[in-house]
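Chemist: give me a model of this one.
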Amino acid sequence: MEMLCSEALVSAGVARMEPAPAGPGAGWPVWKMPGHILLNEGRMRAHKAFGDILVPCAPTNVVISVKSEKARERLLYSSNAIEGVGYGFFDEPEEFWSPSRMALYKRMGFSAIYMPATTLHAVMTEVTGKGHDHHAVNINGTDLYRDLADFGPDMARIAGRSALDL
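Modeler: Got it, this is the predicted structure:
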């Protein structure tokens, strides 16, 4: 799943920063912007606990937590109260639509959670139908839940720039 997410970033123009093969910087990513780093390669493995992929931004980097089809508590606690983004092929919309769950995602530091269009539609139909759409915004006042198709363009817009625009 991480490689699929990485490929979505590359397709949007956010290059993958490969670890340097040799020399004093061996194993550290070779920086280029806009770019992203896999946190399971080279010397970045020590930071894997923070998430799966890092996109350098200001004032804080964005860390992407990649999950498959189920969010459960694994997604919730993966953000570590830093600027977080969730990415997955989530297929259980009920994991996302309660006001308490939306509040927890924001409290844990999520700026956006990307999911398939069908799941997003089901989530937002429930959220707006119950009058809870004011909960489905992030700390920046933009949509918390987003279509997977928007992931690459959104990351390309903020990579090496401001995460406050997410």
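Chemist: from here on, contacts and neighbour counts on C-alpha atoms
Modeler: OK.
Chemist: let me know how buried Pro29 is, in neighbour terms.
Modeler: The tally of other residues near Pro29 (other Cα atoms under 10 Å) stands at 21.
Chemist: just the one 3 residues further on next, same as before
Modeler: A count of neighbours around Lys32, defined by other Cα under 10 Å, yields 14.
Chemist: excluding chain neighbours, what is closest to it?
Modeler: Met17 (6.6 Å; Cα to Cα, 6 or more residues apart in numbering).
Chemist: against Leu148, how distant is that neighbour?
Modeler: 22 Å (Cα to Cα, to the nearest Å).
Chemist: for Phe50, same thing?
Modeler: Taken as Cα to Cα, the span from Phe50 to Leu148 is 22 Å.
Chemist: the closest residue to Arg45 other than its chain neighbours: what's it in contact with?
Modeler: Distances taken as Cα to Cα, 6+ apart place Leu39 nearest to Arg45, at 5.4 Å, with adjacent residues excluded. Residues near Leu39 by Cα atoms under 8 Å, 6 or more residues apart in numbering: 45-48, 51-54.
Chemist: of the residues you listed, which is the most crowded?
Modeler: Going by other Cα under 10 Å, Ile53 tops these with 25 neighbours.
Chemist: isn't it up against Ile37?
Modeler: Yes - assessed by Cα atoms under 8 Å, Ile53 is found in contact with Ile37 at 5.6 Å.
Chemist: overlap in contacts, those two.
Modeler: Joint contacts of Ile53 and Ile37 (Cα under 8 Å, 6+ apart) do not exist.
Chemist: make JSON lines from the contacts of Leu39 and add secondary structure to it.
Modeler: Shown next, in JSON lines, are the contacts of Leu39 (DSSP: H, G, I helix; E, B strand; the rest coil):
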{"residue": "Arg45", "secondary structure": "helix"}
{"residue": "Ala46", "secondary structure": "helix"}
{"residue": "His47", "secondary structure": "helix"}
{"residue": "Lys48", "secondary structure": "helix"}
{"residue": "Gly51", "secondary structure": "coil"}
{"residue": "Asp52", "secondary structure": "coil"}
{"residue": "Ile53", "secondary structure": "strand"}
{"residue": "Leu54", "secondary structure": "strand"}
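Chemist: which element is the spatially most central residue of the chain on?
Modeler: With distances taken as Cα atoms, centre = their mean, the residue of the chain nearest its centroid is Val85 (2.2 Å). Counting by DSSP states H and E, the element that carries Val85 is strand 84-87.
Chemist: to compare against the first, here's another:
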Amino acid sequence: MKCLHPYCPNGQGAASWDEVVDSPELKARKDDKPVLLAALKADFGALTSVPVAKALPVPNQALVSRLLHLCPCLFNQIDVPATAEAIVHLCEITLGTTINASNVYDAFLVQYPKKETFKFPPIEGCRIGGTVMEMLCSEVLENEGVPRMPLDEDGWPVWRSPGHMLLNESKMRALQALGDILIPCAPTNLLISVKTEAARERLLYSANSIEGIGFGFFKEAKEFWTKSRMLLFKRMGFTAIYLPDTTHEAIFAKLKADGDEVRAVNLNGTSLYRPLSIFGEDMRRVVGRSSFDL
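Modeler: Have a look, this model is predicted:
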């Protein structure tokens, strides 16, 4: 995830605060630039494992919001609620690499409430945990070759393939009841429903008989291995549900013991339950093409 903070531990930040302040994306007014630059140079150096809150560099809240968006590392130094994007970035810093399908569960554990293991934690966490889960999924797609679609000036996504769009932002919020992330695909677009650790009925009914994909950090294998649950997932339109590799292994150990492996298939005749580690490969294979290949 992009961060322009000159001291960003991922080593890909701006060369200096001067470059950040002059960034066209920041849209800093000429009168604000000297004050902002002086404050950033004076107070905002390297990140710390025990964060210490610094005063806002300028009173202009809109400018500070744009600055935080461009430099998510600043949530380690400024006492405002972290965005979901910032949490994902701080997870990446902790892992020391970008987030992909093979390590997204590790990233989830980094930010796990009350057991956080951030190398450089935010002063205040994100207040909407579900949005963090969606951004973790989005970041996986981004780094697996299915990038997030930009928004136009009116807030509509600019359709591109390969690409994905978030249904919780701007004009697409009206469709959020259908899912969290959309991937263009024939014969119907794929709608990804992102969950945390428990499926419950929330996952079951999120596909709404449209072609659904489940993505979550589910820890209870018993939620998935009953005959009725497998039938209901297929009835509700799920093509695949991606789970942590250990949960996936536990499900199939039980299904094998009961002789029910044949039931864990989708309408295409392929596996309904799949490990998170192959999520990126699967989405990359079908984006802009046919979901029959899932």
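Chemist: related to what we said a few turns ago, what's the counterpart of the residue nearest to Arg45 of the first structure in the second structure?
Modeler: Aligned counterpart of Leu39 of the first structure in the second structure: Leu167 (TM-score structural alignment).
Chemist: any idea how far its match lies from Phe224 of the second structure?
Modeler: Distance from Leu167 of the second structure to Phe224 of the second structure, by Cα to Cα: 26 Å.
Chemist: now do Cys185 of the second structure
Modeler: Separation of Cys185 of the second structure from Phe224 of the second structure (Cα to Cα): 26 Å.
Chemist: so which bits of stretch 217-224 of the second structure are buried?
Modeler: 217-219, 221, 224 (16 or more other Cα atoms under 10 Å).
Chemist: nope, stretch 146-164 of the first structure is what I meant
Modeler: Applying 16+ other Cα under 10 Å to stretch 146-164 of the first structure flags 146-148, 151-152, 154-163 as buried.
Chemist: so of those residues, which ones are in helices?
Modeler: 151-152, 154-158 (DSSP state H).
Chemist: and the strands in the stretch 151-294 of the second structure?
Modeler: 165-166, 181-183, 190-195, 212-216, 238-243, 273-275 (DSSP state E, counting those that start in this stretch).
Chemist: these into TSV, with extra columns for distance to Leu37 of the second structure?
Modeler: Below are those laid out as TSV (distance: least, Cα to Cα, whole Å):
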stretch	distance to Leu37 of the second structure
strand 165-166	33
strand 181-183	37
strand 190-195	39
strand 212-216	41
strand 238-243	45
strand 273-275	47
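Chemist: quick one: what's aligned to Ser65 of the second structure in the first structure?
Modeler: Taking TM-score structural alignment, Ser65 of the second structure has no aligned residue in the first structure.
Chemist: from Met230 of the second structure, how far off is Ser65 of the second structure?
Modeler: Applying Cα to Cα to Ser65 of the second structure and Met230 of the second structure gives a distance of 45 Å.
Chemist: with Val194 of the second structure instead?
Modeler: Distance from Val194 of the second structure to Met230 of the second structure, by Cα to Cα: 18 Å.
Chemist: the two: who's more crowded?
Modeler: Val194 (27 against 20).
Chemist: need the nearest residue in space to that one, chain neighbours excluded.
Modeler: Phe215 (4.9 Å).
Chemist: now Leu175 of the second structure
Modeler: Nearest non-adjacent residue to Leu175 of the second structure (Cα to Cα, 6+ apart): Leu167, at 6.4 Å.
Chemist: ok, now His248 of the second structure?
Modeler: His248 of the second structure sits nearest to Pro275 (Cα to Cα, 6+ apart), 5.8 Å away.
Chemist: what residue of the first structure takes the place of the one you found?
Modeler: By TM-score structural alignment, Pro275 of the second structure lines up with Asp147.
Chemist: which ones are touching that match?
Modeler: 114-117, 120.
Chemist: sorry, back to before: save the buried residues of stretch 217-224 of the second structure as a markdown table, and put in distance to Ala42 of the second structure too.
Modeler: A markdown table is the format used below for those (distance: Cα to Cα, whole Å):
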| residue | distance to Ala42 of the second structure |
| --- | --- |
| Phe217 | 41 |
| Phe218 | 45 |
| Lys219 | 46 |
| Ala221 | 52 |
| Phe224 | 54 |
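Chemist: longest helix in the first structure, please.
Modeler: helix 117-129.
Chemist: just how off-centre is that one within its chain?
Modeler: 19 Å (Cα atoms, centre = their mean, to the nearest Å).
Chemist: what's next to that helix, contact-wise?
Modeler: Contacts of helix 117-129 of the first structure (Cα under 8 Å, 6+ apart): 90-94, 96-98, 133, 136, 145-148.
Chemist: buried residues in it?
Modeler: Under 16+ other Cα under 10 Å, the buried positions of helix 117-129 of the first structure are 119-124, 126-127.
Chemist: the second structure: matching residues for that one?
Modeler: The aligned range for helix 117-129 of the first structure is 245-257, by TM-score structural alignment.
Chemist: check the fit of the matching stretch onto the first structure and give the mean distance.
Modeler: Its matched residues in the first structure lie on average 0.5 Å from stretch 245-257 of the second structure after superposition (mean Cα distance after the TM-score superposition for the first structure).
Chemist: one step back: residue range for the strand holding Val85 of the first structure in the second structure?
Modeler: Against the second structure, strand 84-87 of the first structure falls on residues 212-215 (TM-score structural alignment).
Chemist: same question, stretch 7-14 of the first structure
Modeler: Using TM-score structural alignment, stretch 7-14 of the first structure pairs with 139-146 in the second structure.
Chemist: can you give me the offset of the matching stretch from its chain's centre?
Modeler: The answer for stretch 139-146 of the second structure is 10 Å, by Cα atoms, centre = their mean.
Chemist: report the contact partners of the aligned partner of Asp52 of the first structure in the second structure.
Modeler: Matched to the second structure by TM-score structural alignment, Asp52 of the first structure sits across from Asp180. Neighbouring residues of Asp180 of the second structure by Cα under 8 Å, 6+ apart: 134, 166-168, 191-194.
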